[in-house]
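Q: How does the following fold in three dimensions:
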Amino acid sequence: MRIVNLENDNRKFIKSVDNFHVLEYVQDASVSPMNAIDEYFMSKMNVRRRQVVIDISKDHSAVIQVGSMQWMGGSVKATSGVKGIGDLFGKALKGAVTKESAVKPEYVGEGCLVLEPTYKYIILQDVSKWGAVGMTIEDGMFLACDARVKRNVIARKNASSAVLGGEGLFNMSLQGTGVVALECNVPENELIEVELENDELKIDGNLAVCWSSNLDFTVERTTKTLVGSAVSGEGLVNVYRGTGRVLMSPVAPTSSLFESTNTISAKAAAKNSNTLGK
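A: Okay, here's the model as predicted:
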């Protein structure tokens, strides 16, 4: 099979790690007169559609978030990735505590798999470079990974403070060999990397994108007393202790800025209808 015009003057591959590639719409030509102005200025501000393209082979199958597949070419087929009732129960439990879908489809065979476009930024990470301990990701960021990557659930040490801080009790941990694709609200070159050596990092809010799984992750008060926290004006913070790495965003997540293409198209259609009605 030969694919023609996947990349052109308007669409460019901006990053590749192993068999995972990020396709970015530098200038989106698929616009209507009603949303052309919005699309133009969005492009200038680097708010662009991006897609993950995955090469599927006998050595590289892929696990993706449910509903993320746009099209696939070649002898590629989807499987449930479930290996029995026990495995299904385990996946359902993991999904319930990490806000992720319980069962993620696995695509196997020989060919090409293209995921749905998103306005979020795509971060590709080689899981093996995080060492034997692997990496842990923030809830809701998982998009796809190599099927060789092991996905587990880890819990925070102090559950009570996590609840008070509005954080989840569990996160997805990734280990092994292969690539993972994450959806992020900021571009990868804006992420701040902190390397800890028997030290600690305190973050006000869920700015961390991913971190070494061996780090102790808790939610704590900024000071030892409630009075001290009140005086300082700060409440609870996320604390990472030990030796490892943390990738963090420089700004607070603003998910409302990243609308789906369907939402944008619906707004344009509604605007067009109102204009015609007048």
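
Q: rest of the way, CA atoms for contacts and neighbours
A: OK.

Q: Contact partners for Pro187?
A: Counting by C-alpha atoms under 8 Å, 6 or more residues apart in numbering, Pro187 makes contact with 121-123.

Q: With respect to Val66, which of those is nearest?
A: Of all the contacts of Pro187, Ile122 has the smallest distance to Val66: 16.9 Å, by C-alpha to C-alpha.

Q: my guess is that closest one meets Val180, correct?
A: No: using C-alpha atoms under 8 Å, Ile122 is not in contact with Val180, being 10.0 Å away.

Q: Asp87 looks like it's in a helix, true?
A: Yes: counting by DSSP: H, G, I helix; E, B strand; the rest coil, Asp87 is found in a helix.

Q: quick one on the thing from earlier: can you add distance to Ala29, secondary structure and neighbour count and give the contacts of Pro187 back as TSV?
A: Below are these laid out as TSV (distance: C-alpha to C-alpha, whole Å; DSSP: H, G, I helix; E, B strand; the rest coil; neighbours: other C-alpha atoms under 10 Å):
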residue	distance to Ala29	secondary structure	neighbour count
Tyr121	20	strand	23
Ile122	21	strand	26
Ile123	24	strand	21
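
Q: Please, where are all the helices along the stretch 151-278 of the chain?
A: 159-164, 226-232, 261-277 (DSSP state H, counting those that start in this stretch).

Q: next one: the stretch 1-150 of the chain
A: 36-44, 85-98.

Q: count of neighbours near the residue found closest to Ser173 once you drop the neighbours it is linked to in the chain?
A: Residue nearest to Ser173 in three dimensions, not counting chain neighbours: Thr136, with 4.2 Å by C-alpha to C-alpha, 6 or more residues apart in numbering. Thr136 has 24 neighbours, counted by other C-alpha atoms under 10 Å.

Q: Thr136 and Gly109, how far apart?
A: Applying C-alpha to C-alpha, to the nearest Å, the value for Thr136 to Gly109 is 28 Å.

Q: Please convert the helices of the stretch 151-278 of the chain to CSV, extending it with mean neighbour count.
A: Below are these laid out as CSV (neighbours: other C-alpha atoms under 10 Å):
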stretch, mean neighbour count
helix 159-164, 16
helix 226-232, 12
helix 261-277, 12
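
Q: how about those, which one is nearest Ser68?
A: Closest of the helices of the stretch 151-278 of the chain to Ser68 is helix 261-277, at 13.3 Å (criterion: C-alpha to C-alpha).

Q: between that closest one and helix 36-44, how many degrees?
A: 150 degrees (axes from the mean of the first three to the mean of the last three C-alpha atoms, to 10 degrees).

Q: One more, so I can put them side by side:
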Amino acid sequence: MHIYNFLDNDDAKTIAEKGPFKVIEWQRDLSVPYLGAQAAYFAAKMDVRRRQLVAQLDGRTGVTLQAGAMQWTAGSIQATTGVKGVGDFFGKALRGSVTGESAIKPEYMGEGTIVCEPTYRHILLMSPQTEMGGTMVVNDGLFMACTSDIRHRAIMVKRPSAMVAGNEGLFNLGLDGAGVVALESPVPASELVAVDLEGDELKVDGNFAIAWSEDLSFSVERSGKSLVGSAVSGEGLVNVYRGHGRVLLSPVASLTPNPNAGTGEV
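A: A predicted model of the protein is given here:
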């Protein structure tokens, strides 16, 4: 099988590659209407471009996608729910209900090409074991895809009472394995701040953490030792990471809305 005018298109640039995944970035958007050409031109100057995740399956390792992420496939590829029985179904349904992720993520096996829906967010390709020291915990709504040898777990936040007051979820999604994970990020990898903790602590006022090592103790606490102290400091509740491990921070909140949400565009 040959696919023309896609990866070999002059406007399609491969900007990242890891495992079976490639991230392509469209350098120009030639499909915009007349009145949108000026906005598209200046958007491209600010590196606001469409990006797509492409997976090349070799018949050995499959990939798991977030529900609704697939745009098209080519080749001998079969899609399954990834559910291995009744117990597995209820386990995934429970994990999805507490992490905010889709309960059933389709798993694709076979040989061929999978292309995901375009996004204006940045796509990060990461290895939990080599880059995060084992299991990586990701913030809500950032998971996009992973190789099928990555295990998914729900990891509970400590101090649930403070967490509820801080508008945080009770559980986060944990990803573990020797494979590759693709995350949607509001910023490119070059802008992420990596903080390696060595028995100390990191306090973050806001939803700025993209991912962190499971070995870290994560909780939501008052910024001061008392309610009065928190009020005086001007900060309320902060996310606190303690121990040994890595935290990846974005300079902007990780739940930045899609600039095209509600417009009918991607």
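
Q: before we move on, back to that, including distance to Val82 of the first structure, could the contacts of Pro187 of the first structure go into CSV?
A: Converted to CSV, these look like this (distance: C-alpha to C-alpha, whole Å):
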residue, distance to Val82 of the first structure
Tyr121, 29
Ile122, 27
Ile123, 27
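
Q: Just to confirm, what residue in the second structure is aligned with Gln51 of the first structure?
A: Taking TM-score structural alignment, Gln51 of the first structure has Gln52 as its aligned residue in the second structure.

Q: Provide the count of other residues in contact range of that match.
A: For Gln52 of the second structure, using other C-alpha under 10 Å, the count is 22.

Q: I'd say it and Glu25 touch.
A: Yes: counting by C-alpha under 8 Å, Glu25 is a contact partner of Gln52 of the second structure at 6.6 Å.

Q: hey, what's in contact with both of these two?
A: Joint contacts of Gln52 of the second structure and Glu25 (C-alpha under 8 Å, 6+ apart) do not exist.

Q: Return the residues in contact with the most far-flung residue of the second structure relative to its centre.
A: Centroid-distance maximum for the second structure: Val228 at 36.6 Å, with C-alpha atoms, centre = their mean. Applying C-alpha under 8 Å, 6+ apart to Val228 of the second structure gives no contacts.

Q: next one: Asp139 of the first structure
A: Applying C-alpha under 8 Å, 6+ apart, the residues near Asp139 of the first structure are 98-100, 168, 171-172.

Q: How about the contacts made by Thr61 of the second structure?
A: Residues near Thr61 of the second structure by C-alpha under 8 Å, 6+ apart: 109, 147-149.

Q: Roughly how far does it sit from Ala162 of the second structure?
A: 41 Å.

Q: So what's the residue count around Lys224 of the first structure?
A: Neighbours of Lys224 of the first structure (other C-alpha under 10 Å): 9.

Q: scratch that, Gly177 of the second structure
A: Gly177 of the second structure has 19 neighbouring residues, counting by other C-alpha under 10 Å.

Q: Once you drop chain neighbours, what's closest to it?
A: Ile150 (4.7 Å).

Q: could you dump the helices of the stretch 1-150 of the first structure to TSV with distance to Leu257 of the first structure and mean neighbour count?
A: What follows is the helices of the stretch 1-150 of the first structure, written out as TSV (distance: least, C-alpha to C-alpha, whole Å; neighbours: other C-alpha atoms under 10 Å):
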stretch	distance to Leu257 of the first structure	mean neighbour count
helix 36-44	11	14
helix 85-98	23	16
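
Q: Present those as CSV; the columns should include distance to Asn19 of the first structure.
A: Shown next, in CSV, are these (distance: least, C-alpha to C-alpha, whole Å):
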stretch, distance to Asn19 of the first structure
helix 36-44, 27
helix 85-98, 26
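
Q: quick one: contacts for the closest residue to Glu106 of the first structure other than its chain neighbours?
A: Leaving aside its chain neighbours, Glu106 of the first structure sits nearest to Val63 (4.3 Å; criterion: C-alpha to C-alpha, 6+ apart). Going by C-alpha under 8 Å, 6+ apart, Val63 of the first structure touches 104-107, 144-147.

Q: Next one: Leu216 of the second structure from Gly224 of the second structure, what distance?
A: Where Gly224 of the second structure is concerned, Leu216 of the second structure sits at a distance of 21 Å (C-alpha to C-alpha).

Q: Neighbour count: these two, which is higher?
A: Shown here are Leu216 of the second structure and Gly224; by other C-alpha under 10 Å, Leu216 has more neighbours (20 against 17).

Q: who touches the more buried one in this structure?
A: 241-246.

Q: among those residues, which recur in the first structure?
A: Using both residues aligned by TM-score structural alignment, their matches' C-alpha atoms under 8 Å, the first structure keeps these contacts from the contacts of Leu216 of the second structure: 241-245.

Q: Filter those down to the buried ones and hand me the PyMOL line.
A: Selection command for PyMOL covering only the buried members of these, criterion 16 or more other C-alpha atoms under 10 Å:
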select buried, resi 241+242+243+244+245
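
Q: returning to what we had before: in strands, which of the contacts of Thr61 of the second structure appear?
A: Among the contacts of Thr61 of the second structure, the ones falling in strands (DSSP state E) are 109, 147.

Q: In terms of distance to Phe90 of the second structure, which of the contacts of Thr61 of the second structure ranks first?
A: Ser148 (19.1 Å).
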